[in-house]
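**Q** Dropping the sequence and predicted coords here.
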Amino acid sequence: MTSSSAKQPPVELKQTTQPVRPEQDEVSPSNDKKRKKPLSFYFTFLALNICVLLVSLDATALSVAVPVITHELNGTTLEAFWASLCFLLAVVAVMPIITSLSDVLGRKIPLYASFIIFMIGSIVFAVANSMGILILGRALQGLGGGGLDVLGEVILADITTLKERPLYLGLFSIPMAGGAICGPIVGAALAEYASWRWIGWINLPLGVIGFLLFFFFLRLKPIESALNSKLARLDWTGMALFLVGSILFSLPLSWAGAMYPWASYQTLVPFILGLLFLTGFALYEARPVQPVFPYRIFSNRTSSATLVGAFMHGAVLNGGLLYLLLSFQATFRDTPFRSAIEVLPICVFIVIFSIVGAVSVEVLRVYKILTMAAWPCLAVGVGLFALWKPGVSDGIKYGPQVLAGVGLGVLFTICTFPMNASQQVDDAGLAIGIMVSFRMFGSMTGLAIGSTVFHSIFEQRIAKLGQLPSELAVLHDVREAIGFIPSLRTTNHSLPAYDGVIEAYRVSFMAVFLALAGMGAVGFLFSFAIKELSLESEEVGRQGFEED
């Protein structure tokens, strides 16, 4: 089969009518036999679901448990910051590299390596007796989890045709979205009622089952070339440039305004260096035989607009959920577990509408109108979070969550279809891997923007309150604002400045939600550039599933 790197991307044709299904879909017993999936396919699909459930749970379970862990291990605010950050940094850095490795070496080697690293990281996390060991465990989990997350979607694209993918993606979205949503509840419950160490231990039985299912039932078509030839094709220079650039770029984004001011050398120097490395990486990618980010993936407006949308969706999804939880804990003084219960409306609707989005594409065979309808729901819903204040009605508290959940859920799955429809079939897995990487880069950026906006507004509001009582004086250091949130429940509510502090938190979170809503508006504008392309392809890529 001709190498995918030699193929040109398909020309985008505007489709004004619903595509007609080929006649052979309706008849031919032989065609039915051809389309029948082997039993090993369904066990592989089960393993993929376990895979994304593991990573989704693990990525979000720690957020509400960090204060408990930091207190038990006598950690500092800085160590608590890194415990949350290192996982996401590792995921962002490793995803494109794993995608590129799997496109050259085959999916299995990177998949098994990711599983092993993730399991080792889970054990290190669970047995940690210091914050340093815990941070190491989280970093290992991020390296392994990033591989599992991206390869889950890549392999799904490999083993299904574009025509049938909406059905399987709808099913696949249940553990993907459900894990991300249930993670905070699981983490809060374990931290408050059992032990935070179970956040690591619960990965082991599921991980072993998933690994064994892959080992015995994953049957992908091999890439026919010698190992030396495969290694020679890898874009080692590009991977190094991306790894260094993404880390240098992401680190200052994560601490700007929280640990160091934006104008400080600690923020500006790595940020500028990261931009230079990433610019060099982008220019260099025209040279390798098998680049990490092939230019052909970005060569049409549908894929480019979809990648921008995936970036914005990741920013709003992860940034929104984190600050949603913190907002309930600060504005309404909820416990971590109670805050996780309070966000169930948005969580449930994300899961439901991630399935609805995929099923709608399966039935209607179109995706553009659904994409354009989802973005306003997302942007308006998240923007309405800014109305929250103590004593607000349940309708104002939960209604916007439902609206935002509809938009976030539909976009969770629907971005896959224009991304694949605009590419050659052999590039399906690679294109999805790049899209997932963009979504995770968006997650990092959304968290960074949220952090910068929150700390900037909070510092201004606290300064207006003047000298604070001793019980609240720590808040003059804006870096302590997030860490102090659990103490708001136990602090004397009759203190003169207490209501002013609560208002400072409320206004700061309001600014964060409005900034994220603005990112949703950008996603909506780019959705106009997406073209409606046919979803009727029945081909699988060069690493598709082998028949029994």
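**A** Cool, the structure landed.
**Q** from here on, contacts and neighbour counts on C-alpha atoms
**A** Will do.
**Q** hey, which helix is longest across this structure?
**A** Under DSSP state H, the helix in the chain containing the largest number of residues is helix 428-464.
**Q** next helix or strand past that helix?
**A** helix 498-527 (DSSP states H and E).
**Q** That next one: which residues count as buried?
**A** 498, 501-524, 526-527 (16 or more other C-alpha atoms under 10 Å).
**Q** Same question for stretch 38-47.
**A** Residues of stretch 38-47 classed as buried: 40, 41, 43, 44, 45, 46, 47 (neighbour count, 16+ other C-alpha under 10 Å).
**Q** Mind listing residues that contact the helix or strand harbouring the third one?
**A** Using DSSP H and E, residue 43 maps to helix 39-61. Judged by C-alpha atoms under 8 Å, 6 or more residues apart in numbering, the contacts made with helix 39-61 from elsewhere in the structure are 87-88, 145-146, 148-149, 152, 156, 172, 175-188, 199, 203, 206-207, 209-211, 213-214, 217-219, 545, 548.
**Q** which element follows that helix toward the C-terminus?
**A** helix 66-72.
**Q** Can you say which of the contacts of helix 39-61 are buried?
**A** Here, 16+ other C-alpha under 10 Å leaves 87-88, 145-146, 148-149, 152, 156, 172, 175-188, 199, 203, 207, 210-211, 213-214, 217-219, 545 buried among the contacts of helix 39-61.
**Q** another one to put next to it:
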Amino acid sequence: MNNATMSHRQVLEALSGLLLGMFVSMLSGTVVSTSLPVIVHDLGGDQAAFTWVVTSTLLTTAIATPIWGKLSDLFNRKVLIQLALVIFVGATAAAGFSQDAGMLIAFRAVQGIGAGGLAALSQVIMADIISPRERGRYMGLFGAVMALATVGGPLLGGFLTDVANWRWNFYVAIPFAIAALIILQITLKPAPPTRDRVRIDYFGIVLLATSVSLLLIWVTSAGDSASSWFGWWSWQTAVMLGGAVLAGILFVVVELRSAEPLVPLTMFRNRTFTLSVLASIAIGIAMFGTSVFLSQYMQMARGATPTQAGLMTLPMIGGLLIASVVVGNLISRYGRWKGFVVTGTVLTGVGAALLSTLHYDTNFFLVSVYMLLMGAGVGMTMQNLVLIVQNTARPEDLGAASSGVTFFRSLGGTIGVSVMGAALASQVSTLFVDRQADIGKALASLGKKGAEIGAQFQTGTLPEVSKLPDVVRVIVEDIYAQGIAASFLIAVPFAVLSFIAVLFLPNVSLTRMTTRERLQASEADLATYSAEGGMEAVPATGPVPTQAPQSRRSRRDG
């Protein structure tokens, strides 16, 4: 099945299950975003637990993404995306039964395994159905799905938390998931696997998971504050950081020697792939870090309820959706992308810098403008980096290439949330000590109620700021505003890095050929060349050019 033999209606039918699956994935993530402070508070978690509830999902998503991408080159893609959906929704529903922060973190980690599959496979299957040049024509549909999930999710989650119970946040996507599985089974007919021989790089999977996990545990747990498990300069730091580096080196060695590497390092010879990876890491840090802590800012620094926080973050979501849909259509119409992506990285950096100036009483109109700029920057950049890589990747490496960019974006997001969360926890801990006299005076004025609040502060559990008395709430809001603003500043240099990487990307025009058409055209080209006596016959499963003969110029990008 390819775009050349499919009518617009057939393409829409093929995309319907995929769109619903993406909706389930996004809804399950966004519906809890504004409720996390309340969830972590109810489960007795501290700021480190809040960070790990988010980081655990991002970590396993990052690790699982290249694995699913490689599997998509080897096995039936429809079966894989259905399996990923089952894992994702099953773990999400199980998270609703969590009795403490540890259980929630564990189920969220399993959720990330399924999320990695949905992220990687949706990109690969879209490339099977729609050419890079025509992708923008359908961006309105993806924009509508994103709008419904990213706008409706936080509002629905906040409403369920305020009116009923936060546990319903984890159950609401189940009916949609069942419908998505049925529709995928009926409508989706993806291209067959591009490899005949099935080999899975198990050793590479273990080494990658070990390296990334040790690095993030170290970043989150180390520090000099009383809440940290160990210091920056300690034997635990040496073991974890050294182990992460060693596992990373061994991973590179294994990938170079593997017949079917998890992450084909030869792809880094392609300048487009390498620079897109660098930009994706930086965008992931800026995107995930700011979006996670913006919700916390609304509740911890402005005293909003979960429902109010969902409404207050709409400017960022609106900027992301409008920019992604409008820019997607412009790219599809004109076939040029570089100016939009460069502009997106600039807006991301400016938005992150402005968000780092926030106070608890910053005029909300200015906060909305800052969020709008950040959202527009991410919307112009995020998916287009995957599109650029798919445009130049070899058809038989499409799964690995697509998931490679998504993996590094998730990895960047995981590192970003971990580093920003660790910085926030350290800053808040320091500020609570510095403001101890002010807090003590405010608590004393409340009598017995103040003593109860003070005892809760001593446990380290995240406070429910919207329910604190005004005299205490103002101090707590100021503390969290300063800590969150300082963490936003971390995203700025990475946004600058993404701008530099995108600036040097080769400006290759987008092809109108789907993945299967490119593979067939390349095989036909090789067969013609062989028939003319130019070379021995080449097996269809061997390396092939990425474009039809008339498009070979676009391959010379590094």
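**A** Thanks, I have the structure now. Keep in mind it's a predicted model, so treat the numbers as computed, not measured.
**Q** Closest one to residue 417 of the first structure out of the buried residues of stretch 38-47 of the first structure, please.
**A** Comparing the buried residues of stretch 38-47 of the first structure against residue 417 of the first structure with C-alpha to C-alpha picks out residue 45 as the nearest, at 18.8 Å.
**Q** Show me what the closest one lines up with in the second structure.
**A** With TM-score structural alignment defining the correspondence, residue 45 of the first structure maps onto residue 15 in the second structure.
**Q** now swap in residue 217 of the first structure and tell me
**A** Under TM-score structural alignment, residue 217 of the first structure pairs with residue 187 in the second structure.
**Q** Once you drop chain neighbours, what's closest to that match?
**A** Nearest in space to residue 187 of the second structure, with sequence neighbours left out and distances taken as C-alpha to C-alpha, 6 or more residues apart in numbering, is residue 14 at 5.2 Å.
**Q** And the one you found, how far from residue 409 of the second structure?
**A** 27 Å (C-alpha to C-alpha, to the nearest Å).
**Q** quick one, what contacts residue 316 of the first structure?
**A** Residues counted as contacts of residue 316 of the first structure (C-alpha under 8 Å, 6+ apart) are 443, 446, 516, 517, 519, 520.
**Q** Excluding sequence neighbours, find me the nearest residue to the residue mapped onto the fifth one from the second structure.
**A** It refers to residue 519 of the first structure. Aligning on TM-score structural alignment places residue 519 of the first structure opposite residue 494 in the second structure. In space, and not counting its chain neighbours, residue 494 of the second structure is closest to residue 282: 4.8 Å by C-alpha to C-alpha, 6+ apart.
**Q** Which residue of the second structure sits opposite residue 137 of the first structure in the alignment?
**A** Checking with TM-score structural alignment, residue 137 of the first structure has residue 107 as its match.
**Q** Might one say that that match is in contact with residue 92?
**A** Yes: taking C-alpha atoms under 8 Å as the definition, residue 107 of the second structure is a contact partner of residue 92 at 7.0 Å.
**Q** which one of these two has more residues nearby?
**A** Neighbours around residue 107 of the second structure and residue 92, counted as other C-alpha atoms under 10 Å, are more numerous at residue 92. The numbers are 28 against 23.
**Q** is it true that the more buried one touches residue 106?
**A** No: here residue 92 of the second structure does not reach residue 106: they are 10.7 Å apart, not a contact under C-alpha under 8 Å.
**Q** how near is the most centrally placed residue in the second structure to residue 331 of the second structure?
**A** Per C-alpha atoms, centre = their mean, the C-alpha nearest to the average position across the second structure is that of residue 410, at 4.6 Å. Distance of residue 410 of the second structure to residue 331 of the second structure, computed by C-alpha to C-alpha: 24 Å.
**Q** Same question for residue 77 of the second structure.
**A** Distance, residue 77 of the second structure to residue 331 of the second structure, using C-alpha to C-alpha: 27 Å.
**Q** do residue 522 of the second structure as well
**A** For residue 522 of the second structure relative to residue 331 of the second structure (C-alpha to C-alpha), the value is 25 Å.
**Q** again, but for residue 503 of the second structure
**A** Distance, residue 503 of the second structure to residue 331 of the second structure, using C-alpha to C-alpha: 17 Å.
**Q** So for these two, which residue has more residues nearby?
**A** For residue 503 of the second structure versus residue 331, neighbours defined as other C-alpha under 10 Å are more numerous around residue 331 (24 against 18).
**Q** what lines up against that one once you look at the first structure?
**A** Aligned partner of residue 331 of the second structure by TM-score structural alignment: residue 361.
**Q** That match contacts residue 369, doesn't it?
**A** No: counting by C-alpha under 8 Å, residue 361 of the first structure sits too far from residue 369 to count as a contact (10.2 Å).
**Q** Doesn't the match of residue 331 of the second structure lie inside a helix?
**A** Yes: if the criterion is DSSP: H, G, I helix; E, B strand; the rest coil, then residue 361 of the first structure is within a helix.
**Q** Mean distance between the helix or strand hosting residue 89 of the first structure and the second structure after superposition?
**A** Applying DSSP H and E as the criterion places residue 89 of the first structure in helix 77-105. For helix 77-105 of the first structure, the mean deviation from the second structure after alignment is 2.9 Å (mean C-alpha distance after the TM-score superposition for the first structure).
**Q** Give me the buried stretch members for that helix, please.
**A** In helix 77-105 of the first structure, counting by 16+ other C-alpha under 10 Å, buried: 77, 79-105.
**Q** Repeat that for stretch 237-252 of the second structure.
**A** 237, 240, 241, 243, 244, 245, 247, 248, 250, 251, 252.
**Q** Just the strands from the stretch 101-250 of the first structure, written as ranges.
**A** Secondary structure of the stretch 101-250 of the first structure (DSSP state E, counting those that start in this stretch): no strands located.
**Q** Report how many residues lie close to the counterpart of residue 347 of the first structure in the second structure.
**A** Using TM-score structural alignment, the equivalent of residue 347 of the first structure in the second structure is residue 317. Using other C-alpha under 10 Å, residue 317 of the second structure has 22 neighbouring residues.
**Q** Next: residue 391 of the first structure.
**A** By other C-alpha under 10 Å, 9 other residues sit near residue 391 of the first structure.
**Q** For residue 503 of the first structure, see how far away it is.
**A** For residue 391 of the first structure, the distance to residue 503 of the first structure - C-alpha to C-alpha - is 13 Å.
**Q** do residue 233 of the first structure as well
**A** Distance from residue 233 of the first structure to residue 503 of the first structure, by C-alpha to C-alpha: 57 Å.
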